[in-house]
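K.L.:
sequence and predicted structure are below.
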Amino acid sequence: MEPVERLPIAVSEAIKGALPIGHNSPQAPPFGLYTEKLSGTAFTAPRHENKQTWLYRILPSCAHPPYQPSPEGTAPELVVRESSKMHYIPNQLRWDPFSHDESKDHDFVSGLKLVAGAGDPTQKQGLGMYVYAAGKDMDEKSAFYSADGDLLIVPQEGDLDIRTELGWLLVRQMEIAVIPRGVKYNVRLASGPARGYALELYEGHFSLPELGPIGSNGLANARDFLAPVASFSEDFGATAHEGPNKYLVTVKFNNTLFQTTQAHTPFDVVAWQGNYYPYKYDLGRFNAIGTISFDHPDPSIFTVLSALTPVAGTAVADF
């Protein structure tokens, strides 16, 4: 059984006592760990919108050689080349699933294909829509993260075993997952070839929609969202530059990929606390609302997550 638990206070530690008591950034963290803050919003964002998580890790994540542009041929297909050649058309669009035969040599990252989008990640506006098809695991000594936005993953076929800096998430069919901007992760295929959909949100973060006249319950309930339990790899050396192995870390920054190779695992967070973390949700727990008299309500009654804009009631994207 996968190690997940409900975390209403959003705290987790892989070693008891790794979380500081009473403060976030002590002068001497427990076990000699390093304190880092992962920010999803500005520090001064309104309290109800503020997204921050404190990480307590074995080595600083900033201790790595400089990132360099990824070599040609390593970028996810259509992410880099086609993002600058987006065609805006007024037609309805649909996409057939990508063939498993064509994806057998691709992992989750290289199997991402950008098919639609709007806006610009440098301006923190808009989104990118992807279809993914993967036939193999990511290399166990690799990690990927996006500096452009949060990634909503919707498996259509095959289960994904996702290792994040904050712990593991096993995402099955009929479940969804959200990986926040800046969180490193590695994807393994838990049940063979996998394909599905993904949406990268450049603007803001996903949240539960307001319920209005529905009342206090219904649609997706906060208690049903699951966060990972802290878990770390022991594959690290005495210093950030001396380790037993080499890890390839790839970052997507302004729809361009960069890479660096570091001597320590990126999965070394021993404890964390905050409200900015990966999570998953079982769509079978969605409490659908519908009419019992006549006609048909708007499809917004089926919204699981919404990404809001400054205009009240208007979203960048609804899922």
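P.N.:
Right, received. Where do you want to start? Numbers count the residues shown, from 1 in each chain.

K.L.:
only C-alpha atoms from now on, for both contacts and neighbour counts.
P.N.:
OK.

K.L.:
the residue lying closest to Met129 once chain neighbours are set aside: neighbour count?
P.N.:
Among residues not flanking Met129 along the chain, Leu199 sits closest, at 4.6 Å (C-alpha to C-alpha, 6 or more residues apart in numbering). By the criterion of other C-alpha atoms under 10 Å, Leu199 has 22 neighbours.

K.L.:
these two touch, right, Leu199 and Tyr132?
P.N.:
No. Counting by C-alpha atoms under 8 Å, Leu199 stays clear of Tyr132, with 10.5 Å between them.

K.L.:
elements contacting the helix or strand harbouring the residue nearest to Met129?
P.N.:
Under the criterion of DSSP states H and E, Leu199 resides in strand 194-201. Judged by 3 or more C-alpha pairs under 8 Å, 6 or more residues apart in numbering; DSSP states H and E, strand 194-201 is in contact with strand 125-134, strand 150-157.

K.L.:
now it and strand 125-134, what's the angle there?
P.N.:
If you take axes from the mean of the first three to the mean of the last three C-alpha atoms, to 10 degrees, strand 194-201 sits at 170 degrees to strand 125-134.

K.L.:
give me the contact list for strand 194-201.
P.N.:
Residues outside strand 194-201 that contact it (C-alpha atoms under 8 Å, 6 or more residues apart in numbering): 97-98, 126-135, 148-160, 307.

K.L.:
in ChimeraX, how would I select just the buried ones from these?
P.N.:
A single ChimeraX command selects the buried members of these (16 or more other C-alpha atoms under 10 Å):
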select :98,126,127,128,129,130,131,132,133,134,135,148,149,150,151,152,153,154,155,156,157,158,159,160,307
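
K.L.:
and here is the other one:
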Amino acid sequence: MSDNNQLDYQLNYQLNYQNGFGNEHETEALTGALPRGQFNPQKAPMGLYAEQFSTTAFTAPRHQNRRTWMYRIRPSVAQGNYTALVSGHIRSAPITEMVTPPDLLRWNPLSFSDKPLDFINSLTTIAANGSVQTQTGSAIHIYTANSNMENRFFCNADGEILIVPQEGALLARTELGLLHIHPGEILIIPRGIKFQIQLPAGKARGYVCENYGSPFELPERGPVGANGFANDRDFQYPVAHFEDIDDEFELITKFNGNLFSCALNHSPLDVVAWVGNSAPYKYDLSTFNVINSVSFDHPDPSIFTVLTSRSDTTGIANIDFVIFPPRWVVAENTFRPPYFHRNIMSEFMGLIHGTYDAKEEGFVPGGFSLHNCMSPHGPETAVYEKASKANLKPERYKDTLAFMFESRFIYSPTRFALESDTRQKDYIHCWQGLKKQFKDA
């Protein structure tokens, strides 16, 4: 495409998202590229190759089955042999390089490097659980990128990728189209999709959850009914976009916990049309419809679940993606910050912007914390004293957007995370001021 056509496409693309979580979509960049009535005709239109992309088993129940038919200039098998790469700071589960402590852990933001690092080179693993080989659990990474991915693409065969930008926008160029993502939005890329990340603002930092388990889906609403939480229509999928470029490219693939590189003689973003329900998508977190208490008591944080990855045990997730967005708090005679608790789930938290109501000091945007299974936690001393004495009235939490990756499996931190200068060794001290207040009536 010419630069003018590319600009026209991007402007047009902004008006032509396909909406609806998990729906079957069909889109073509050129009229007539998408076959009608048959997914795999003897000869696909325009001399294209038909290729099915599946992210669930062929025989998965219909409502869980995810697959997409791509109609592309060259099939994906047109590539060279792989060679192993050094993985840098990227790790996969199980992590055995350090003993996992039950301590409460918190880190300051990772800084940007003076060296040019693209999205892949900048990935640093903080913790992981489960196992890549058994397809359970997840890994959590931080990216601090300051350069575009040039003539290189990435494919993760180990897991689905959930990207949570904290600073700087991203342009994700994927096999199935383009997606622009800003802080306050999230991007999900299915396991196995090839993509490239560019940085419109020159640098970007954020969080990545690599989901080894079942694909993310919307949680059930239960008694809430037909509306509320994340609504299907607010999820946005790309329209077809392709490039027909013969040149030297590199494809980096993460497979079984390791990185490999192979050569391509063409751009892999050559899908001219596609139809299906397994594709990258984005979601604006401001469209999440918060359900909260309007009488008394503090509901469990599960009311803030945006997406869930199921495990083999009903009600206990492989991963829940939970947010704490701007909202009204009106509960009467109630301690409003998150209560003190111990939990069978392990909690990794990050802060996109503002202040988190349970941690007003020390937990800053770009930072993160890890509270593993049964580790006691809750509001710091100053927050407890302030909230327990507050004159309660309806209050709007405005400048805040925090999130949590919550898992049934214990997160094992990497050596980098435990030995990093960004780790707050004095984190436990924020609770040391909690005093005995018991009075024998």
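P.N.:
Thanks, I have it. Note that the structure is a prediction, hence the values are computed from the model and not measured.

K.L.:
what's the match for the residue nearest to Met129 of structure 1 in structure 2?
P.N.:
If you follow Leu199 of structure 1 across to structure 2 using TM-score structural alignment, you land on Cys209.

K.L.:
leaving out chain neighbours, which residue sits closest to the counterpart of Pro280 of structure 2 in structure 1?
P.N.:
Matched to structure 1 by TM-score structural alignment, Pro280 of structure 2 sits across from Pro278. Once flanking residues are discounted, Pro278 of structure 1 sits nearest to Ile179: 4.8 Å by C-alpha to C-alpha, 6+ apart.

K.L.:
surely the one you found and Val154 touch.
P.N.:
No. Counting by C-alpha under 8 Å, Ile179 of structure 1 sits too far from Val154 to count as a contact (11.6 Å).

K.L.:
assign the equivalent of Ile303 of structure 2 over in structure 1 to helix, strand or coil.
P.N.:
Aligned by TM-score structural alignment, Ile303 of structure 2 pairs with Ile301 of structure 1. Counting by DSSP: H, G, I helix; E, B strand; the rest coil, the backbone at Ile301 of structure 1 sits in helix.

K.L.:
so who does the residue nearest to Ile301 of structure 1 when sequence neighbours are not counted touch?
P.N.:
The spatially closest residue to Ile301 of structure 1, leaving aside those adjacent along the chain, is Ile289, at 6.4 Å (C-alpha to C-alpha, 6+ apart). Ile289 of structure 1 makes contacts with Gly218, Leu219, Ile301, Phe302, as judged by C-alpha under 8 Å, 6+ apart.

K.L.:
can you check the distance spanned by stretch 35-55 of structure 1, start to finish?
P.N.:
6 Å (C-alpha to C-alpha, to the nearest Å).

K.L.:
other residues contacting it?
P.N.:
24-25, 29, 56-57, 60, 180-182, 269-277.

K.L.:
give me the stretch of structure 2 that that stretch matches.
P.N.:
Going by TM-score structural alignment: stretch 35-55 of structure 1 matches residues 50-70.

K.L.:
name the residues of the matching stretch that are buried.
P.N.:
Quick answer for stretch 50-70 of structure 2 (16+ other C-alpha under 10 Å): Ala50, Glu51, Phe53, Ser54, Thr55, Thr56, Asn65, Arg66, Arg67, Thr68, Trp69, Met70.

K.L.:
strands - which of those land there?
P.N.:
Among the buried residues of stretch 50-70 of structure 2, the ones falling in strands (DSSP state E) are Ala50, Glu51, Phe53, Ser54, Arg67, Thr68, Trp69, Met70.

K.L.:
let's have those residues in CSV, adding distance to Asn121 of structure 2.
P.N.:
Listed next are those as CSV, based on distance: C-alpha to C-alpha, whole Å:
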residue, distance to Asn121 of structure 2
Ala50, 32
Glu51, 30
Phe53, 27
Ser54, 28
Arg67, 30
Thr68, 29
Trp69, 31
Met70, 29
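
K.L.:
tell me which of these is nearest to Pro219 of structure 2?
P.N.:
Within these, the smallest distance to Pro219 of structure 2 is 20.5 Å, found for Arg67 (C-alpha to C-alpha).

K.L.:
from the centroid of structure 2, which residue is nearest?
P.N.:
Central residue of structure 2 (C-alpha atoms, centre = their mean): Leu162, 1.9 Å from the mean position.

K.L.:
translate Pro228 of structure 1 into the numbering of structure 2.
P.N.:
Matched to structure 2 by TM-score structural alignment, Pro228 of structure 1 sits across from Pro238.

K.L.:
got a list of what the closest residue to its match other than its chain neighbours touches?
P.N.:
Across the structure, with C-alpha to C-alpha, 6+ apart as the measure, the residue nearest Pro238 of structure 2 apart from its sequence neighbours is Gly177 (5.0 Å). Residues near Gly177 of structure 2 by C-alpha under 8 Å, 6+ apart: Pro238, Val239, Ala240, His241, Phe242.
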